[in-house]
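# sequence below, structure please.
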Amino acid sequence: MKIRFVFLLLSMMTTVSLANAQRKISFEISFKEPQAHYVEVKMELSGFKGKFLDLKMPVWAPGSYLIREFPKNVESFSAESNDKKVLASHKIDKNTWRVETGNEGKIIVNYRVYAFEVSVRTSFVNDSHAFLSPTGIFMYVDGFIKQPVEVKVNPYKSWTKISTGLDVVKEKPNTFFAPDFDILFDSPIEVGNQDVFEFMAAGVNHEVAMVGEGNYDKERLKKDMAKIIEYETEVFGVNPNKRYVFIVHNYASGGGGLEHLNSTVLGASRFNYQNQNGYLGFLGLVAHEYFHVWNVKRLRPEALGPFNYNEENYTTNLWVSEGFTAYYDNLILRRAGFYDESAYLKILTADIETVENRAGNLVQPLSLSSFDAWIKQYRPDENSINTMVSYYNKGALIGMLIDLKTLHATEGAKGLDDIMKAMYDEYYQRLGRGFTDQEFKQMVEKVAGVSIDDIYEYVNEAKPIDYNTYLNNVGLELVNQLEGRSIPEFGVRLSNHKVMSVNRGSGAWDAGINVNDELIAVNGYRIDDVGKELDRILAGSMVGDKLHVIVSRDGIIKELDLILSASEKADYLIRPLSTVTPEQAKLREIWLALEPD
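Okay, here's the model as predicted:
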C-alpha cells in the first residue's frame, strides 16, 4: 500500500512537471520612449488551455507594506493570437485583465507601463537609465504563480549594461530566467550605463551597480562592504547566496533601501561618500539591507510568504523582521570597528529618545504598529507623532533588551546572535516555513533559559520601557539629563509660521491650535519666520503661564489663550554605573566587543 502511494505521488509530480514544461511564459522589455518614462512590455504565453486567461499585476511590493496600486500605471493593453488575430480583453477588477483566448495555443499580450516615481520600490525610466521594480512591471497568469519565466531586455540604443539578481539564460543575449514569479518579483532590474564593480565576501561574488555619478571610492567600498557581509554571515554561520547584486541610485539627496532575495536597491546622496557621517550612514544602509538576506527573506513571519500579491499580508512581527535588522545594522558597524563604544551608545540613546519622546509610543502597541503598517507606517500625517510608534526604532530597542537579558541569563554564553541562528536553522533550513509569534517567543526562552514575559509587555502594551533593568546588567544606566527640571512647552512644530503638528497634551493641544494655522503673534509680539521670537518668549516664561496667541485659520483671525504645560521630552544619556562589578564589565565587553565570539 505504501509503495503504491509513493508511486502515485511520483506520478502526480511528474504530471505536474510535464504540464509546467508544456506551458511557457516569456517577456520582452523595450524602451521606445524612455524620455517620456515608458516601458514597453510584450508577454508571450503558450500551452494554456481554456476559453480565457486572467492576467494579474501585484498591487504591492514585498518589503514595503503598502498597497501601491501598480496597475494604475498600465495602459494600451491588447492581446492577439500567434497569427495576429485580435483577442477580446477587458478588466474584471483593478488588477486583473481577462483575455478571451478561444483555446488559442499561443497568445501575445502587449502593454505599456508609465514609470516615473523615484524610490527603491517603484519603477523609474528616463533617457539615462531604467530601473524596473518587477511587481509594477510584470503580470502573471492567475493560478500559475509558480510557472517558470524568461525575460529578455532590449536596452535603449545608448544603454550598455543590465544588472539584476536573475540568472542569465545561456546563448540568449540579455535574457534572464526565474524559476517562478515569486523569484521574478523579488529581482529588480537596472538597465543603463551604470558603473559596475565586484568583490568577494563570505565566499560569495558581489556586484555593485552604481547608477549616477558620485564621489565614492570603489576600493574603500569593496573593503568596507565585504567586512560588513563577513560579520553578518558569522551571525548565521552560512551565506545562502551564490551571487548578490547591490543596485545603488545616487541622487542629489537620497536614502532608503529595499531588500530582495539575492539583491537590494539602495538610495544614496551622490556627494556624501567623502563625508564621514554620510559614509557611515551608507554603510549602515548596506548592513541593514544585507541582514535581510537572512532576516525576512528567509527567516520570516508566517504571513510573509508565500505572498498574496492582491491584498495586504498582515503580521504582528515586523518588529522582529525590521526592528531587529535595525538593531543589527548599527551593532554590526560597531563589531566591524566603524563605531567606537561611545559613538555606538550615542546611537542607542538617539533611538531611545526617538521612541520615548513620541506621544504615540503610549498610544500604539508595537505589535499593532506592525499589523497596521499597511495603513499607518507608509501614510504618516500631521497627527502620526501622537498616534503611532515605529516598529523599526522600538523593534530595535526590543532586540537590545532581549540581547542583554539573554547575555545576563546565560552569563555571557549566549545572546541574540544565538537566538537568530537557532530561528534560522529551525524555521528556514529545517522546516522551510515562516514562524508564529508564539514560536519566536518560545525559541527566545529556550535559548535564554528564562521567561521574556516582561519584554513582551513592551511589545503588546503601549507603555514606557524600563531600560535600566537591562542596561544595568552590563554596567550601564540611562539617565534623563532634564530630570527634575520644569521646562515650559508651547507644543507645536512650525515651518514659516505654519503649524505642522501639535503635540498631544501640550498647551497648544489644549488651547485648540490646529495644524495649518498660521501663528501670527504671541503676547502682542509678531512671530518671525524662524521662530526666534517664540523661543525668546518661552525662555522668559514658566510652566502655568498664560499666553495670548493670535492665529490665522483659513484666513480668519482667531485669538486663543494658551496655558504653558511642562515639557515631557527627555534628553537621555547612557553612562557607566558609578560602581561596576566584574560580572557586569565582562558582559559589557561581550556585548560591545569588536570581535564576536
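# going by C-alpha atoms from here, please, whenever you check contacts or count neighbours.
OK.
# would you map the strands across the stretch 301-450 of the chain?
Counting by DSSP state E, counting those that start in this stretch, the stretch 301-450 of the chain has no strands to list.
# check the stretch 101-250 of the chain too.
For the stretch 101-250 of the chain, the strands defined by DSSP E, counting those that start in this stretch occupy 106-114, 124-125, 130-132, 140-141, 149-153, 161-164, 167-168, 175-178, 189-192, 195-201, 204-211, 243-251.
# point out the most buried one among those strands.
Per residue and on average, the most neighbours among the strands of the stretch 101-250 of the chain fall to strand 130-132, with a mean of 26 (mean count of other Cα atoms under 10 Å).
# off-centre distance for that strand?
How far strand 130-132 lies from its chain's middle: 19 Å, per Cα atoms, centre = their mean, to the nearest Å.
# contact partners of that strand?
Contact partners of strand 130-132, identified using Cα atoms under 8 Å, 6 or more residues apart in numbering, comprise 34, 122-125, 188-192.
# also this sequence, please, to line up against the first:
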Amino acid sequence: MKKIFTFLIFLGFVTFLKAQSRIQYTVSFENAAHHEANISMNIAKVPNGKFLVRMSRSSPGRYATHEFGKNIYDVHAYNSDGKEIQINQVEGDVYEVPEHQSSLKINYTLFGNLVDGTYTAIDTKHFHLNMPATFMWAPALQTDTLSIKFIVPDNFKIATQLTLKNGLYYAPNLQYFMDSPVEISNYTLKSWEVENKDGLKQKISIVYHGAGSDSTLNDFESKVKNIVNQERAVYGDLPKYDHGEYKFLIDVLPSNDGDGMEHRNSTIITKEGENLETSEYGVLSTVAHEYFHSWNVERMRPKTLEPFNFEKANMSDALWFAEGFTQYYGNLILKRANIKSSDEFVETQGAYLNAVLNSPGANTYSPIFMSQRAVFVDAGVAVDQTNYPNIFSSYYIYGDITALALDLTLREQFGKTLDDYMRAVWVKYGKTEIAYSLEDLQQTLAELTESQDFAKKFFLSYIYGTEKADYKTLLAKAGYLLKRSNTASSWIGNERLIEKDGKIVITSPAIKGSPLYLAGLDAGDTLLKFNDIAISGLKIMPSFLKATAGTKVKVTFERDGKIHETSLTFLNDPNLEVISFEKAGMAVTPEITAFRENWMGNKQ
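You can find the predicted model right below:
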C-alpha cells in the first residue's frame, strides 16, 4: 500500500551528534497489555511566549488526513523544577503552554492498537511505532535535532533507521524523524552486503517479527535478494543510504492489517497471517513495490510533496508516476525475479486494463485528477456515501497501465525501454535529489526519445488528457491478446448486489453507462422481477444473463417502500482480459519470443 514522503536534504549526522538534541523523548511501556505507552517530551531553550505542541494529522506516504490526536490523553506540562504548569488543548490535536521557563517537559499517554504502515500498535508481543501516530512535536522547532530513549524489556531489540549513540536514537530534524518507523520486539535479523559499481558497500537487512521456520526465512531472504538485484538493474545502482543500510521492517501476525509503507532508508510491511509460510507471496509482492520506492518517491520526489506537511492532507499531481509506475514495476520485478510467471504478470496487467478501460472515472478524468483525489481516498474515511465508482479510478492502476503503454511504445518505436526512462529520471532528479515537476518528466522523456513531439503528445494525451493507448496493438507485439473475457453472457453492470430476504439489493452507486444506470436504478433499490419472473436470489441471476445483448426487460423494483417499474436493456459484457497467443491458438514468432525476453526476462 502503501504511500509518498519527501523531506529536506539530509544533514550530516556527524555534525548534529556533536550537539545535544534540543528535544528528547523518553518512551516506556509499563501498560503494554492494555496498549498504552507513557511518553515524555523534554524541550530545552523553549522560545519565549505561548508555546505550541501538537500531534500530526498526516503521515509520510499517506495523503489523506488521519486524526492521530484522538489517541493521546493525560497531557501534563512541567517546568524544569518539576512544578506542574498549565497546558491547554486549543484544537483537537494542538496544545498550548501559555507560561513556562526556558526548559519544559510534557508528559502524555498514548493508546495504539493497529499494526499497519501508518498507525501504532503496543502490546505484549511488540511495539510497532509509526512516528506521526506516536509523538507530539513543536511546530516552532522543526529544524532542531531530536532524540529518543526507549525503555523496553530485556528480550526486546530495537530496529529503526534512526542513529544510535550512547543509548539514544537521533534524527537531525522533524522531517527525518517522522519518516523513521520503529519496530521493538524479539525479531529475527537477516543481513547481507551489496556493492555498487563505484565500490560503495551497503547493507540490506530483513527485520522479521512473526512465526516462520528457519528454512522459510532462508528461502524468503534469497527471494528478497533477487528482488533487490532486479530493481538495482533498472537504475544501475542502489541509492546511497544515509547510514549505509536499508531495513525491511516486516511483521506477520493474525491481528495485523495488510499494508506497506516506504521510508527513506527502511520500509514497513505488515501482513495478516499465521506465519511467513502462508504469507510469503503477499509479503514478497509488497517488498517488490515498496523497495522500488527507495528510488521512485524517496529520492525522485514530486515538487507537489516537497516538503511534507504534517498538519494537513498532502495533495500531489504526480502519484500516477510515483505510485502508478512503482505499481507496474512491482509486478514486473516479480516476473524478472521468477517469483511470478509471464502469464501471471500479464494476467495482472489484464485485470488492471479491465479496471481502468471500463472505468467511467478514468474515461472522464486524467491521471492527474486521480492523483489529486488521494487526499480523500488514501485510507481516508467517508461517513456519507460517495460517487467514487463513477468518478475515481485508482492512481496505482491508472498509472500502471500508463507505464505499460509507455514501456511497450518505447520498445516498439524507439528501441528504448521504460527502464531507460526511469534511469534518466533517476540521474537528473534522484541522485541530485532535485524535486521534479510534470514538465520535468515530460522533458526527460523528450531527451530520451530525442523527440519533443512524441513527449508532448504522450503527456497531452495520456497524462493531462483522458485518451487511452491502443493496448491491443501494443500487446500483440509481445504475443498477447486483449479481448472480452465473457462473450457468452449479457451484462447489467458491475454494481455490488447482495441478497437480502430472498431479494437482490443494489448496494453501490450505479455505474454510469451500465444497464442498471440507464434504467434509472441505483443504490438502495431492491430488484423484484424481470418481466413477470420473480428474482428470488443471486443464484437466479445467471439465467437472466443468458439473454442476448439488446434484449429489453421490464424491471419491477422497490424504492422507499414503494413499487416501481422501469425498462432495462441488456448489453454485452465489456469486461476484458489478456491471454497469450499460445492460449488463443495463435502463432508465436521468434521476434515475439525475443521481445518477451527483453521485456520480462532476468536482468542480472
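# now which residue in structure 2 aligns to L534 of structure 1?
Counting by TM-score structural alignment, L534 of structure 1 lines up with M541 in structure 2.
# tell me who's in contact with that match.
M541 of structure 2 makes contacts with I535, as judged by Cα under 8 Å, 6+ apart.
# so how far is I148 of structure 2 from it?
Here the distance between M541 of structure 2 and I148 of structure 2 works out to 60 Å (Cα to Cα, to the nearest Å).
# and L52 of structure 2, by the same measure?
L52 of structure 2 sits 20 Å away from I148 of structure 2 when distances are taken as Cα to Cα.
# what's the mean deviation for the host helix or strand of L482 of structure 2 versus structure 1?
If you go by DSSP states H and E, L482 of structure 2 is part of strand 480-484. Mean deviation of strand 480-484 of structure 2 relative to structure 1 after superposition (mean Cα distance after the TM-score superposition for structure 1): 3.6 Å.
# which of the three states applies to S285 of structure 2?
Following DSSP: H, G, I helix; E, B strand; the rest coil, the label given to S285 of structure 2 is helix.
# that one and Y328 touch, don't they?
No - applying Cα atoms under 8 Å as the test, S285 of structure 2 and Y328 come out as separate, 11.5 Å apart.
# between these two, tell me which one has more neighbours.
Counting neighbours by other Cα atoms under 10 Å for S285 of structure 2 and for Y328 shows that Y328 has the greater number, 25 against 19.
# which ones are touching that one?
Each residue near Y328 of structure 2 by Cα under 8 Å, 6+ apart is listed here: 397, 399-401, 403-404.
# who's in contact with whichever residue in structure 1 pairs up with I391 of structure 2?
Using TM-score structural alignment, the equivalent of I391 of structure 2 in structure 1 is T387. By Cα under 8 Å, 6+ apart, T387 of structure 1 lies in contact with 359-361, 363-364.
# same thing but at 7 Å, please
359-360, 363-364 (Cα atoms under 7 Å, 6 or more residues apart in numbering).
# in structure 2, which of the residues you listed remain in contact?
With both residues aligned by TM-score structural alignment, their matches' Cα atoms under 7 Å, the contacts of the contacts of T387 of structure 1 that structure 2 also has are 359-360.
# would you reformat the contacts of T387 of structure 1 as TSV and include neighbour count and distance to I107 of structure 1?
What follows is these, written out as TSV (neighbours: other Cα atoms under 10 Å; distance: Cα to Cα, whole Å):
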residue	neighbour count	distance to I107 of structure 1
A359	20	56
G360	21	53
V363	15	54
Q364	21	50
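# quick revisit: I'd like to know which elements the strand holding L482 of structure 2 is packed against.
Applying 3 or more Cα pairs under 7 Å, 6 or more residues apart in numbering; DSSP states H and E, one finds that strand 480-484 of structure 2 makes contact with helix 471-476, strand 576-580.
# okay, those, which one's buried deepest?
Counting by mean count of other Cα under 10 Å, strand 576-580 has the highest mean neighbour count of these, with a mean of 20.
# mean distance, that strand to its aligned residues in structure 1?
Averaged out, strand 576-580 of structure 2 is 3.1 Å away (mean Cα distance after the TM-score superposition for structure 1).
# following that strand, which helix or strand comes up?
Next helix or strand after strand 576-580 of structure 2 toward the C-terminus (DSSP H and E): helix 590-600.
# buried set for that following helix?
592, 595-596, 599-600 (16 or more other Cα atoms under 10 Å).
# from these, pick the one nearest V228 of structure 2.
Ranked by distance to V228 of structure 2 (Cα to Cα), these are led by M600 at 15.9 Å.
# ok, the closest one touching K335?
Yes - taking Cα atoms under 7 Å as the definition, M600 of structure 2 is a contact partner of K335 at 6.4 Å.
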